[in-house]
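Peer 1: curious how this folds, go ahead:
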Amino acid sequence: MPRPITLAQHQRHSVLVMSQALSARAQRSPFTLVLDDLNQQADQILTTMIARGLSRGINVVYVAFEHPSSHPAVRFIPAFGTHSHHTGDQILAEIERAIGIFKESLVIVDSFHDLFDIKGVQPVDFGNLINKYDSYTVGVYHQDIATPVHATSYAPSPLEVTKFMATAIFTCKSLAQVLAAKAAKERSLPEPTFGLLQGAEGIVQSITANDLRGVVIDAEFRRVSGRPEFETFWLRRTFTSDFEPPLAGLPFGPLKQEFVMCLEQLPLYCSDETMANVNAKADEIDVPFKLELTLRQKKVRDGVLLPHFDAQGGEGGEGGRILYEMGEEDDFDEEEDEI
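Peer 2: Predicted structure coming up:
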């Protein structure tokens, strides 16, 4: 039997797996699906993967349905605005031209909803194109967009097919909302809801959405054997200073030091100061009544003589005797008393 690994070994392994996925290592996860919503969008993940892909000198292709521009070194395929008349077949043809002459490519689609549900591209056809050229694919699916009803109701939706095809699934969460959920759990309170889940009229996005400090990622990696690995990571914003000076012809140099980490390693998440704030908030529970007694109420409570005190004051063997004084409304039954 293999020796069980320690927590530190598990964290190092998880960070290594996540680092390879973010650096577009096709052998780790050739098809990564990113799920986001209005509470936390996937822009920070896409920015990180573009920078890491360019630092490795691979061909980066960006299929844009929502963003008007990208890094100058990226092969940009616009599909919005005046370019929105392009059909799904035309978009696939442009992707093939952009990756056809390169040995290794990173293809990023910022909205699978537009590509599959609006343009009508079948996820299987898109996957066959990417596999044909041995490329690494990253696509974003917005969870707060209603999935259209298809003519064949028994057929799976494109989102379900994409989840089945993906070798890794990243779910984005806001750090501020994750900390709020942890504080509620520590106080044994219901987990708070944000945005559309609040059910409040007119609220579609919380003020704690899209935390600029970084993004929390619930990651699921699927092995070849079918056994999944789950871990939650913290990915901060990417800066130019995170990379070495670029070599000739490259926009980014090698990565200096890995900055993605397991969420449990984030000081803000597990520090003593954070836990102290959580425990301090436990005394501020808002209830419609007062839990404390006034001095007068305490004196009245102390002056109440309970029946079991008299029973304990009797002689030995009478400690369990019940003391009861009959009132006018009591009906005395002599026969029952004799029994």
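Peer 1: from here on, contacts and neighbour counts on C-alpha atoms
Peer 2: Noted.
Peer 1: I'd like the distance between the nearest residue to residue 120 once chain neighbours are set aside and residue 60.
Peer 2: Once flanking residues are discounted, residue 120 sits nearest to residue 88: 6.2 Å by Cα to Cα, 6 or more residues apart in numbering. From residue 88 across to residue 60, the span is 20 Å (Cα to Cα, to the nearest Å).
Peer 1: out of those two, which sits in the busier spot?
Peer 2: Shown here are residue 88 and residue 60; by other Cα atoms under 10 Å, residue 60 has more neighbours (25 against 19).
Peer 1: and the next element down the chain from the longest helix along the chain?
Peer 2: The helix spanning the most residues in the chain, taking DSSP state H as the definition, is helix 7-22. Sequence order places strand 31-36 as the next helix or strand after helix 7-22, per DSSP states H and E.
Peer 1: and the following helix or strand past that next one, how far out from the chain middle?
Peer 2: Downstream of strand 31-36, the next assigned helix or strand under DSSP H and E is helix 43-55. Taking Cα atoms, centre = their mean, to the nearest Å, one finds helix 43-55 lying 19 Å from the centre of the chain it belongs to.
Peer 1: elements contacting helix 43-55?
Peer 2: With contacts taken as 3 or more Cα pairs under 8 Å, 6 or more residues apart in numbering; DSSP states H and E, helix 43-55 sits against helix 7-22, strand 59-64, strand 214-222.
Peer 1: quick one: these as CSV, columns for distance to residue 238 too.
Peer 2: Shown next, in CSV, are the helices and strands packed on helix 43-55 (distance: least, Cα to Cα, whole Å):
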stretch, distance to residue 238
helix 7-22, 12
strand 59-64, 17
strand 214-222, 9
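Peer 1: let's compare: structure for the following, please.
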Amino acid sequence: MASSSHNPSILLRRILTLKEPTAFVLCLDRLEQSANAIGQEFARNNSDAVVIYVSFETLNKPAYVTHFLEANVHNMSKLASNLITYLPAQRDDRKSIVVLDALNYVPNEHLSTFITSIASVPTVVVGTFHRDMPELRSPALENYPSSLTLLQFIATTIFDCRSLPQQHANAEELESELGCFSIPKGLNDPVFKIVLTHRRKSGRALTYQFRYNSDKGDYQYTQSREEEETAEQENMFEGLTTFNLNTSSRQKQAKEQIELPFLEAQRFNTGGAIVYEFEKDDDYEEEDPYEDPF
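Peer 2: Next up is the predicted model:
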């Protein structure tokens, strides 16, 4: 649910211009709508950045790309080592963007290791995952999370690309036609819907919807049905009681600013550890070993 104390358009703009800290951007697409325009939009908003394109299924080098690499899924460690050589040094102020056109080809057991090996502070990884492509699971990894679940967990920002509802009024009929490989007209339109999910440092996720025009690079925030219902519920107590049950804008803003323990896993250097930051207002006795916050 989107928060009224945040400006969704400003947040999207900060993400695209790499001003909002995010190490791994996951782009989800379907047969009806491709996510190729998202990587191009990152390059358009960062003209001075080095763009490395890792191709799993793309044949020709896109025009906005600085370096074009063909991926070898049989040796992911060698691919990561080769990719790192194209990245600017850490002392270099230039930003770098790594575009992965299809993460479906990366084996499940090497997925997290491959992404964490190339993600760093000056580098943003923008990877695309095709939802409609079936995954071949190894029997040895039966109890291991699927590739999509794993990617959604480690991603700090998710772009879910979907076709606009007015283009295809009957969603069930569209899904049925795509399942039979009967491709309707009007798919992969330059104007489509983006469901943006961004995780803050506290681990709290913010979700917004946008109408995006890839030809013009223009995006417009659209309110979801859940947000409209929430706005109606906030006013349902008006005139029913002698006291106020609604929350003020100041109270909502204070609620949004609550910081939970920072998820160290977002820095890609530990496995999901939660770090507690000790403050001076905490009641702590040094002589009591059971109250050691560290």
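Peer 1: which position in the second structure aligns with the residue nearest to residue 120 of the first structure?
Peer 2: Using TM-score structural alignment, the partner of residue 88 of the first structure in the second structure is residue 76.
Peer 1: tell me the spacing between its match and residue 223 of the second structure.
Peer 2: Computed as Cα to Cα, the residue 76 of the second structure to residue 223 of the second structure distance reads 41 Å.
Peer 1: same check on residue 213 of the second structure?
Peer 2: To residue 223 of the second structure, residue 213 of the second structure is 17 Å away according to Cα to Cα.
Peer 1: try residue 16 of the second structure
Peer 2: 20 Å.
Peer 1: likewise residue 42 of the second structure?
Peer 2: Using Cα to Cα, residue 42 of the second structure is found at 24 Å from residue 223 of the second structure.
Peer 1: more neighbours: which of the two?
Peer 2: Each of residue 42 of the second structure and residue 223 has its neighbours counted (other Cα under 10 Å); residue 42 has more, 21 against 13.
Peer 1: now that one: closest residue in space that isn't a chain neighbour?
Peer 2: In space, and not counting its chain neighbours, residue 42 of the second structure is closest to residue 16: 5.3 Å by Cα to Cα, 6+ apart.
Peer 1: what residue in the first structure is paired with the one you found?
Peer 2: So, by TM-score structural alignment, residue 16 of the second structure is matched to residue 22.
Peer 1: thought that match was touching residue 54?
Peer 2: No. Counting by Cα atoms under 8 Å, residue 54 is not a contact partner of residue 22 of the first structure; they are 11.9 Å apart.
Peer 1: mean deviation of the helix or strand encompassing residue 91 of the first structure from the second structure?
Peer 2: Assigned by DSSP H and E, residue 91 of the first structure belongs to helix 88-99. Following the fit onto the second structure, the mean deviation recorded for helix 88-99 of the first structure is 1.2 Å by mean Cα distance after the TM-score superposition for the first structure.
Peer 1: okay, the helix or strand just after that helix sits on what stretch of the second structure?
Peer 2: Downstream of helix 88-99 of the first structure, the next assigned helix or strand under DSSP H and E is strand 105-109. Residues 96-100 of the second structure are matched to strand 105-109 of the first structure when aligned by TM-score structural alignment.
Peer 1: hey, where'd the helices end up in the stretch 201-339 of the first structure?
Peer 2: Taking DSSP state H, counting those that start in this stretch, the helices of the stretch 201-339 of the first structure run over residues 267-270, 272-281, 295-302, 307-312, 334-338.
Peer 1: what's the third one packed up against?
Peer 2: Helices and strands touching helix 295-302 of the first structure, as assessed by 3+ Cα pairs under 8 Å, 6+ apart, are absent.
Peer 1: that helix aligns to what range in the second structure?
Peer 2: On the second structure, no counterpart of helix 295-302 of the first structure exists by TM-score structural alignment.
Peer 1: just give me how far that helix sits from the chain centre.
Peer 2: Computed by Cα atoms, centre = their mean, the chain-centroid distance of helix 295-302 of the first structure equals 50 Å.
Peer 1: the last one too?
Peer 2: Its chain's average C-alpha position is 72 Å from that of helix 334-338 of the first structure, according to Cα atoms, centre = their mean.
Peer 1: mind listing what's buried in it?
Peer 2: Residues of helix 334-338 of the first structure classed as buried: none (neighbour count, 16 or more other Cα atoms under 10 Å).
Peer 1: what of the third one?
Peer 2: Taking 16+ other Cα under 10 Å as the neighbour-count basis, helix 295-302 of the first structure is seen to contain no buried residue.
Peer 1: again with stretch 38-50 of the second structure
Peer 2: For stretch 38-50 of the second structure, a neighbour-count test (16+ other Cα under 10 Å) marks 38-43, 45-46, 49-50 as buried.
Peer 1: can you add distance to residue 4 of the second structure and give those residues back as CSV?
Peer 2: Output for these, formatted as CSV (distance: Cα to Cα, whole Å):
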residue, distance to residue 4 of the second structure
38, 25
39, 28
40, 29
41, 26
42, 26
43, 29
45, 26
46, 28
49, 33
50, 35
